[in-house]
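J.: Pasting a predicted model and its sequence here:
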Amino acid sequence: MRTVIVVGAGIGGVTAAVALEQCGWQVTVLERAPELGEVGAGLSIWPGAAAVLAELGVEGVIDAARAGGSAGMRRWDGRRIVDAAGLGVEMPVMIHRAELHRLIAGRLGPAVAIRTGTTVTGVRQDETGVVVTASRLVVGDQEYRAELVVAADGIRSVVRGLLYPRYGGPRYSGYTAYRGIAEVETLDQGGETWGRGQRFGFAKLIDGRYYWYATANREAGGEGDDVRERFAGWHHPIPALIAGSSAVLRNDIYDLPTPLVPFVQGRVVLLGDAAHAMTPNMGRGACSAIEDAGALARVLRAGKDLAAYDAERRPATSKLVKRSRQIGVLGQLDGKLACTVRDAVLGLGGKVAGLLAARRRVEQSRV
């Protein structure tokens, strides 16, 4: 049986482990955290990733998810900028990150060995395979050998740094994100609200709670602030959502600069945020990692060269990285005039898109 080491057991890592095991590989997963699991709040599952999970036999995703809200975009005072109801746009389903991780990990079989509390410190390749050096609690340094290594160790990937030491690494977006899960009662279907240098979005989860996220322009590494004060004057139910959250996560937002490094070097493959970390503005980060795993499995199953994986995934994810950063720049504008113009242009664009969508529906009804 062929052997592979997966570095990192986040959503991308466990998906890769499931996919590679189903391709007939013996998989060893090296995870730095002391136990398997995920932290965070909600995330979007788009159709492409849902299709990969279905192919892998991951069950219960749709049962644990809820269709994303389609309320569109508003100003901080609640005035509608874009009404998404009539646009006919493709919408994701929303699921709690920890629940998605649990469902995927549930497909791990007997050919997968998990090594938690393991920090990778070195990678070297030779004619016969790849050797990964890692430090384990109590045990100390150990070496693991395999025919292939899949690096799914996140935006600050140790493996990527070893392969491409001249690559600049993560860059700060200029804003911080706040996330929470709220237990509140509201009839609002969710959506996103844009202000000056700040944004707020929310959607309902299957269990009735609400996942919310917010962004604010600020320096990286700044001291904690009160998100309640930042959004105190915003429209209902934003203050209630924040107040109804038992915990608020805060993270400075980084992405990887383009051009992205090659996703393949010899017998080592980059996957997920290790390859193409993007800002969360399009909700595509976790889905892209899942799609990476699906693409890698197809390449290996077909007996193709690993370069085929890079040729498929790097152009596609490079576009998402660029587009997501552009949306963030637009959404985080803080000048009064710039925001007024932005909102007007988006409103006009939404009306035009709505008219075109209505026209398409009429034409399709005549077929």
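T.: Everything's here; your move. These numbers come from a predicted model, not from an experiment.
J.: From now on I want contacts and neighbour counts done on CA atoms only, so please keep to that.
T.: Fine.
J.: Which positions within stretch 273-293 qualify as buried?
T.: By 16 or more other CA atoms under 10 Å, the buried positions in stretch 273-293 come out as 273-281, 283-293.
J.: One more: stretch 10-23?
T.: 10-22.
J.: need the helices for the stretch 101-250 of the chain, in chain order.
T.: 158-163, 227-230, 238-243 (DSSP state H, counting those that start in this stretch).
J.: how about these in CSV, adding mean neighbour count?
T.: Formatted as CSV, the helices of the stretch 101-250 of the chain follow (neighbours: other CA atoms under 10 Å):
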stretch, mean neighbour count
helix 158-163, 20
helix 227-230, 14
helix 238-243, 20
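J.: can you put these in a markdown table and add distance to Pro92?
T.: Output for these, formatted as a markdown table (distance: least, CA to CA, whole Å):
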| stretch | distance to Pro92 |
| --- | --- |
| helix 158-163 | 30 |
| helix 227-230 | 27 |
| helix 238-243 | 21 |
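J.: Just give me how far the strand or helix carrying Ala54 sits from the chain centre.
T.: Assigned by DSSP states H and E, Ala54 falls within helix 47-55. Put simply, helix 47-55 sits 15 Å off its chain's centre (CA atoms, centre = their mean, to the nearest Å).
J.: Past that helix, which element shows up next along the chain?
T.: strand 66-67.
J.: Remind me what that next one packs against, helices and strands.
T.: strand 93-96 (3 or more CA pairs under 8 Å, 6 or more residues apart in numbering; DSSP states H and E).
J.: ok, and what's touching the strand it packs on?
T.: For strand 93-96, contacts defined as CA atoms under 8 Å, 6 or more residues apart in numbering pick out 40-46, 61-62, 64-68, 203-206.
J.: Pull out the buried members of these.
T.: 41-46, 61, 64-68, 203-206.
J.: which one of the residues you listed is nearest Arg75?
T.: The shortest gap between Arg75 and any of the buried ones among the contacts of strand 93-96 belongs to Ala203, at 16.8 Å (CA to CA).
J.: Included below, for side-by-side comparison, is a second structure:
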Amino acid sequence: MVGEHDEVSGCALVVGGGIGGLATALALRRAGWDVEVRERRARPWDEGAGISLWPNALRALDALGVGGDVRAVGHANEAGGIRDRRGRWLAHTDNAALARRHGDGILVLDRADLLRVLADALPDAVVRTGAPVDAPDAGPGDLVVGADGISSATRALVHPDARSRSTGTVAWRLSAAVDDPPRAGGETWGVGAYAGVAPHRAGRVHLWAVVPAGEPAASDLAALRRRLAGWHAPIPELLDRVDPATALVTELRWLPPLRSFGGSAPGGGRVVLLGDAAHAMTPNLGQGACLALEDAATLGPCLREGSLDEGLARYDRLRRPRTARLTRTSRLAGLVAGLPGRVPTAVRDGVGRLAPSALTVRGLDGVLGWRPPD
């Protein structure tokens, strides 16, 4: 539990009670701020599919004081990486090697469990659910934190022309229960589609699949099963065991990098953006939630000392270049993963098999080597 503070640095309204919003509330309270979180959904921590957290995200959670609690509800996969549809590794990542290099491996958990850990670390009065904010503006002298997702109303206050873009693909997020779950997770690249597996606890396995929006498999589970029927085990078997009630189907969109992560609201208060409101990205690096946690763990220290404007400027300098680079890299990875045509995908797969696993682990340093600011 975050403790009370003798001195309050300011008042902040956090719009959005998802991962980024709750983590930001923790970070700002640790920095001495008075915080209120407003979330439009009535019970946000009862929703969502599986999620993978990488070492950089776990470092951010440690900085927020809840890293141990999150690890306790997660499951560390033995290995991961990328395979072709026949099951041959294109890039293999050993979780033990990842942990030796970065302190943690890849942790798989339910998004709802992560949200509950974050919410339980806050006093009850901080978070108001069932409380939409259509025109966020906390007034002069206050701070509005936009953590309200890719369609952020808060972002429209400072970047009214910013628009997310469609990838032309649809993502399925699913869950299955099996007697003998796989020990390794990872993603599989096929022709014009890709899918992934993330083993969890008690025989549960999270799955995802991305297909072009115009295909029957984009809206019909039976068509998706047929689309991936010839892929390597255990993907077809897991799809057969999927509970349709767990299916979450969404269009994949991304946000081109913004010119800044903040500005002034019409009422004179300051606005700062984080998570998908600031840098919505495709899921191909597995870094969407991880970067939102980094944002929160950065914003708190930036606002602990000095003026509000100085702190927001520092946050912008620390976060915008990194998130812009990873947003573009993730978009490129999505194009490569969903490459159409058998000849282009055969070339892609052949090149991928040439990379040794040690090089693959070292190649993640630029993503996973992040550290919270002092």
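T.: Sure, I can see it. The structure displayed is predicted, hence computed values, not measured ones.
J.: okay, the helix holding Ala54 of structure 1 sits on what stretch of structure 2?
T.: Matched against structure 2 by TM-score structural alignment, helix 47-55 of structure 1 falls on residues 55-63.
J.: Next, the mean deviation of the matching stretch compared to structure 1.
T.: Its aligned residues in structure 1 lie a mean 1.9 Å from stretch 55-63 of structure 2 after superposition (mean CA distance after the TM-score superposition for structure 1).
J.: what sits against the residue nearest the centre of structure 1?
T.: Residue closest to the average C-alpha location in structure 1 (CA atoms, centre = their mean): Gly285, at 2.3 Å. Under the criterion of CA under 8 Å, 6+ apart, the neighbours of Gly285 of structure 1 are 272-273, 277-279.
J.: which residue lines up with it in structure 2?
T.: So, by TM-score structural alignment, Gly285 of structure 1 is matched to Gly288.
J.: go on, Thr176 of structure 1?
T.: In structure 2, Thr176 of structure 1 lands on Val170 (TM-score structural alignment).
J.: quick one: the strands in the stretch 251-374 of structure 2?
T.: For the stretch 251-374 of structure 2, strands defined by DSSP state E, counting those that start in this stretch occupy the ranges 262-264, 270-273.
J.: Next, count neighbours for the match of Thr176 of structure 1.
T.: 22 (other CA atoms under 10 Å).
J.: cool, Ser365 of structure 1 as well?
T.: The tally of other residues near Ser365 of structure 1 (other CA under 10 Å) stands at 8.
J.: which residue lines up with it in structure 2?
T.: Pairing criterion TM-score structural alignment: no partner of Ser365 of structure 1 within structure 2 is identified.
J.: can you pull the buried residues of the host helix or strand of Ser365 of structure 1?
T.: Assigning secondary structure by DSSP H and E places Ser365 of structure 1 in helix 336-366. Within helix 336-366 of structure 1, the residues that count as buried by 16+ other CA under 10 Å are 339, 343, 347, 350-351, 353-354, 357.
J.: Now distance to Thr215 of structure 1 too, for these, in JSON lines please.
T.: Shown next, in JSON lines, are the buried residues of helix 336-366 of structure 1 (distance: CA to CA, whole Å):
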{"residue": "Cys339", "distance to Thr215 of structure 1": "16"}
{"residue": "Asp343", "distance to Thr215 of structure 1": "17"}
{"residue": "Gly347", "distance to Thr215 of structure 1": "21"}
{"residue": "Gly350", "distance to Thr215 of structure 1": "23"}
{"residue": "Lys351", "distance to Thr215 of structure 1": "26"}
{"residue": "Ala353", "distance to Thr215 of structure 1": "26"}
{"residue": "Gly354", "distance to Thr215 of structure 1": "27"}
{"residue": "Ala357", "distance to Thr215 of structure 1": "30"}
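J.: For the counterpart of Thr119 of structure 1 in structure 2, give me its contacts.
T.: Aligned counterpart of Thr119 of structure 1 in structure 2: Pro132 (TM-score structural alignment). For Pro132 of structure 2, the contact set (CA under 8 Å, 6+ apart) comprises 38-41.
J.: Can you flag which of the residues you listed belong to strands?
T.: Among those, DSSP state E puts 38-39 in strands.
J.: ok, the contacts of Pro132 of structure 2 in structure 1, which still hold?
T.: Compared against structure 1 with both residues aligned by TM-score structural alignment, their matches' CA atoms under 8 Å, those retain 38-40.
J.: re the thing from before, I'd like the buried residues of stretch 10-23 of structure 1 written out as a markdown table, with secondary structure and distance to Glu143 of structure 1 added.
T.: As requested, these are arranged in a markdown table below (DSSP: H, G, I helix; E, B strand; the rest coil; distance: CA to CA, whole Å):
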| residue | secondary structure | distance to Glu143 of structure 1 |
| --- | --- | --- |
| Gly10 | coil | 22 |
| Ile11 | helix | 24 |
| Gly12 | helix | 23 |
| Gly13 | helix | 20 |
| Val14 | helix | 21 |
| Thr15 | helix | 24 |
| Ala16 | helix | 21 |
| Ala17 | helix | 19 |
| Val18 | helix | 23 |
| Ala19 | helix | 24 |
| Leu20 | helix | 21 |
| Glu21 | helix | 21 |
| Gln22 | helix | 25 |
